[in-house]
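> Model the structure of this input:
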Amino acid sequence: MPNIKSAVKRVKTISTRTLRNAAAKSALRTSIKKYELALASNDANAPALLKAACRSLDKAVTKGLLHKNTAARKKSRLTKKLNKTA
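Predicted structure coming up:
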């Protein structure tokens, strides 16, 4: 633990942000996984879940969790999977 007051505050801030980022990344992975499971089981709800997954990816970019090109690549691949099954 640091001795300097500002460093102590940084440690607390970083731990809070780490928890928030972990929760957001987990939610992102969950939305993608739900979509992929629906796609695998030929669920009619897959297009709606794709939309939700893309929205989650866009939010992750806004929050700084993912780079915009990474999100674009993931959205492209998810859409490609849907088009391949249709």
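
> from here on, contacts and neighbour counts on C-alpha atoms
OK.

> Which stretches in this protein count as helices?
Using DSSP state H, the helices found in the chain span residues 5-40, 46-63, 68-85.

> Give the buried residues for the last one.
Read it as helix 68-85. Using 16 or more other C-alpha atoms under 10 Å as the test for burial, helix 68-85 gives A71, A72, K74, K75, L78, L82.

> Now show me the structure for the sequence below, then we'll compare the two:
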Amino acid sequence: MANTPQARKRIRRNQARTLINRNRVSRIRTLIRKVELALTAGDKDTAATALSAMQPELARGVAKGVVHKNTAARKYSRLTKALNALG
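Next up is the predicted model:
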């Protein structure tokens, strides 16, 4: 258990940041899911719109440290490749 005022403050701050980070990751996953659903449905326009909405959110996740840089690059690359394969 935290005994110092600073340790108590860190616990409070960590709980607040955890909520923020959890929401951010959830939003990123939702946007990725929208792209994947549009791709499986074969709807290129919707997939392109969803991909352009997902990319800045994914980049923001990298900047905030909730998503690894290479993970974001891999996801964006694979989804873009799948979108281009729709023709």
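
> which of the helices of structure 1 sits most buried?
Among the helices of structure 1, helix 46-63 has the highest mean neighbour count (mean count of other C-alpha atoms under 10 Å), at a mean of 18.

> mean shift of that helix relative to structure 2?
Its match in structure 2 and helix 46-63 of structure 1 itself, once the structures are fitted together, sit a mean 1.0 Å apart by mean C-alpha distance after the TM-score superposition for structure 1.

> repeat for stretch 9-28 of structure 1
Compared with structure 2 after the fit, stretch 9-28 of structure 1 shows a mean deviation of 0.3 Å (mean C-alpha distance after the TM-score superposition for structure 1).

> thinking in terms of the whole chain, how far from its middle is that stretch?
Here the centre of stretch 9-28 of structure 1 is set off from its chain's centre by 14 Å, with C-alpha atoms, centre = their mean, to the nearest Å.

> what sits up against it?
When contacts are defined by C-alpha atoms under 8 Å, 6 or more residues apart in numbering, stretch 9-28 of structure 1 is touched by residues A53, S56, L57, A60, L65.

> Tell me who's in contact with the third one.
Which is L57 of structure 1. By C-alpha under 8 Å, 6+ apart, L57 of structure 1 lies in contact with L28, L66, A71, K75.

> Return the distance of it relative to K9 of structure 1.
Going from L57 of structure 1 to K9 of structure 1 by C-alpha to C-alpha, to the nearest Å gives 30 Å.

> Next: the fourth one.
Remark: distance between A60 of structure 1 and K9 of structure 1 (C-alpha to C-alpha) = 25 Å.

> likewise the first one?
In this structure, A53 of structure 1 and K9 of structure 1 are 35 Å apart, going by C-alpha to C-alpha.

> Include distance to P47 of structure 1 when you put the contacts of L57 of structure 1 into TSV, please.
Shown next, in TSV, are these (distance: C-alpha to C-alpha, whole Å):
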residue	distance to P47 of structure 1
L28	17
L66	23
A71	18
K75	12
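
> All set, thanks.
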